[in-house]
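In: Using only what follows, build the 3D model:
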Amino acid sequence: MAHSYRRILVKLSGEALMAPDGYWLHPQTLAQLAEDLARATRGGFEIALVIGGGNIIRGARMSAAGWIDRPTADSMGMLATVMNSLALETALNAAGVSARTMSAVSMPTICETYARQPALHHLDKGQVLVLAGGTGNPFFTTDTSAVLRAAELHCHAVLKATQVDGVYSADPKTNPEAIRYDHITHDEAIARDLKIMDTAAFALARESRLPVIVGCVHAPSSITAILEGTAPSTLVAP
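Out: Below is the predicted model:
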């Protein structure tokens, strides 16, 4: 069943861009992702994107190792998201889509600084918005940034693009009896302790009554197929 949402915040993991040999960026994957997003925009969807930086650095993991403090490590992670966002913006432009990177961390010689009103203007003009730099603050994940920006920019839903085709009752990789949910409420997800997003992000989605679509971006699925309802996904909605 196709989703009725038109303005979507797509949350991608940085790992989605990695090459098979472990290099942080895989040009073919980037090009395929850009083509997928181009199809979605041609299908009438308005797209904003938040991409993580885990293919380059993970601030929480670095700080846990004990040799660098968490705020500094998170700042490094924010810079990693800017690198990924610029790569994705370039790929989208090459795919024929007008894209604009905006960073919560101000770096005006590299990209536009995020502000809500200009961001809304870009979306209203039909541009794909690539939102970099997380929230601009340490201790907040890119999941939280995605939900925050979705709420700010009047997005109808967040699409959390993952490695699996929805939310399951248990890990489907280790439990063949795991059941995939087609639809579940925020309250049910919390009650069943389903790890859809980190706690702060999911609490904000629940408070904002913001639907979260969970699906897989790897073939045979795609962002466009999830949004058009031709690929399996889970809808988490009030």
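In: make it CA atoms for all contacts and neighbour counts henceforth
Out: Fine.
In: hmm, who's touching stretch 4-11?
Out: 44-52, 143, 146, 149-150, 154-161 (CA atoms under 8 Å, 6 or more residues apart in numbering).
In: Proceed likewise with the subsequent sequence, for comparison:
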Amino acid sequence: MTAPKYRRVILKLSGEALAGNKGYGIEPITIEGIAREVKEVADLGVQVAVVVGAGNIWRGISGSARGMDRATADYMGMLATVLNALALQDALEQMEVDTRVQTSLEMSQVAEPYIRRRAIRHLEKGRVVIFAGGTGNPYFSTDTTAALRAAEIEAEVILMAKNGVDGVYTADPHKDPEAIKYDELDFMEVLNRGLGVMDSTATSLCMDNSIPLLVFALNEKGNIRRAILGEQIGTIVRKGVKDE
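Out: Below you'll find the predicted structure:
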């Protein structure tokens, strides 16, 4: 059997990924499918941490655009990530995967507080750790959370599992049939071309800490395992890729 390419990873899941075809809320069948794929890679001995978004429930920036105080709107989004994290935890534990939710916001009745050393210890014991609550601060995205947590726990890669797109393109492939997919990109290319893989804060954090990103389609069954095994899927973003 092929050995995993990575020992410790961050899996970044958007909130929309948890909504399935509904587009809103939490779709149990979708959550179950994601949990099954996470279990597969955890069973390979890979240490898996997950960062969840909240776009299926609430987007702070959307609330702000409608006149809500931005900090309040962002805190609401952080709370929504906890709902998603608990749903994913439940799905994993029904499959007998030992899982912990850690949140940047204090809510001891439902989750552990985020403590870096404790998170690493859980991973070393084979537990899946789900990071919720964003960074704990408004004005930062869950992409930035993924970059920050990856740096803190020394993850080898961030797996950016996308809904409906299988990598990074020169333009939106749903709108431009001539859009070309990149196999590899440098972080500076992403920033200079405004490709929107992550927000600029998260991209810069990954670049400064040499944390590669692998962007791939979540809705293709088995892709998380393929990514872990090092198969050529999606788009890899890292330092040192030459501009063709």
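In: How alike are these chains, TM-score-wise?
Out: With the length set by TM-score structural alignment, normalised by the length of the first structure, the two chains reach a TM-score of 0.94; 237 aligned residues with a CA RMSD of 1.7 Å.
In: Which of the contacts of stretch 4-11 of the first structure fall in helices?
Out: 143, 146, 149-150 (DSSP state H).
In: which one of the residues you listed has the most neighbours?
Out: Ala146 (28 neighbours; other CA atoms under 10 Å).
In: Go through the second structure and flag its longest helix.
Out: Per DSSP H, the second structure has its longest helix at helix 70-94.
In: And the helix or strand just after that one against the first structure, how far off on average?
Out: The helix or strand immediately downstream of helix 70-94 of the second structure is strand 99-103, counting by DSSP states H and E. Once fitted to the first structure, strand 99-103 of the second structure is off its aligned match by 0.4 Å on average (mean CA distance after the TM-score superposition for the first structure).
In: Excluding chain neighbours, what is closest to Leu218 of the second structure?
Out: Spatial nearest neighbour of Leu218 of the second structure, excluding adjacent residues (CA to CA, 6 or more residues apart in numbering): Ala161 at 4.9 Å.
In: show me the contacts for that neighbour.
Out: Contacts for Ala161 of the second structure (CA under 8 Å, 6+ apart) come out as 11-14, 215-218, 224.
In: and of the residues you listed, the nearest to Ser104 of the second structure?
Out: Nearest to Ser104 of the second structure, judged by CA to CA, of the contacts of Ala161 of the second structure is Lys12 at 16.2 Å.
In: how many degrees apart are the helix or strand where the closest one lies and helix 70-94 in direction?
Out: If you go by DSSP H and E, Lys12 of the second structure is part of strand 8-13. Between strand 8-13 of the second structure and helix 70-94, the angle comes out at 120 degrees (axes from the mean of the first three to the mean of the last three CA atoms, to 10 degrees).
In: Would you tell me what the next helix or strand after strand 8-13 of the second structure is?
Out: helix 28-42.
In: Quick one: average offset of that next one versus the first structure, please.
Out: In the superposition with the first structure, the average deviation recorded for helix 28-42 of the second structure is 0.6 Å (mean CA distance after the TM-score superposition for the first structure).
In: Next, the angle from that helix to helix 70-94.
Out: Using the same axes, to 10 degrees, helix 28-42 of the second structure lies at 70 degrees relative to helix 70-94.
In: so what's the nearest residue to Ala205 of the first structure once chain neighbours are set aside up against?
Out: Nearest residue to Ala205 of the first structure, sequence neighbours excluded (CA to CA, 6+ apart): Val147, at 6.1 Å. Val147 of the first structure is in contact with 158, 201-202, 204-205, counting by CA under 8 Å, 6+ apart.
In: quick one: which two of those are the most distant?
Out: Within those, Val158 and Leu204 form the most distant pair, 11.8 Å apart (CA to CA).
In: between those two, who's got more neighbours?
Out: Just comparing Val158 of the first structure and Leu204: by other CA under 10 Å the higher neighbour count belongs to Val158, 28 against 15.
In: shouldn't the more buried one be in contact with Ala146?
Out: Yes: with contact defined as CA atoms under 8 Å, Val158 of the first structure reaches Ala146; the gap is 7.5 Å.
In: How many neighbouring residues does Met78 of the second structure have?
Out: 29.
In: if I look at it, how far off is Ala217 of the second structure?
Out: Distance of Met78 of the second structure to Ala217 of the second structure, computed by CA to CA, to the nearest Å: 25 Å.
In: secondary structure class for Gly134 of the first structure?
Out: coil (DSSP: H, G, I helix; E, B strand; the rest coil).
In: Spit out the contact partners of Ala16 of the first structure.
Out: Residues counted as contacts of Ala16 of the first structure (CA under 8 Å, 6+ apart) are 29, 55.
In: Dump the contacts of Val147 of the first structure into TSV; add distance to Glu177 of the first structure as well.
Out: Listed next are the contacts of Val147 of the first structure as TSV, based on distance: CA to CA, whole Å:
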residue	distance to Glu177 of the first structure
Val158	28
Ala201	28
Phe202	26
Leu204	31
Ala205	29
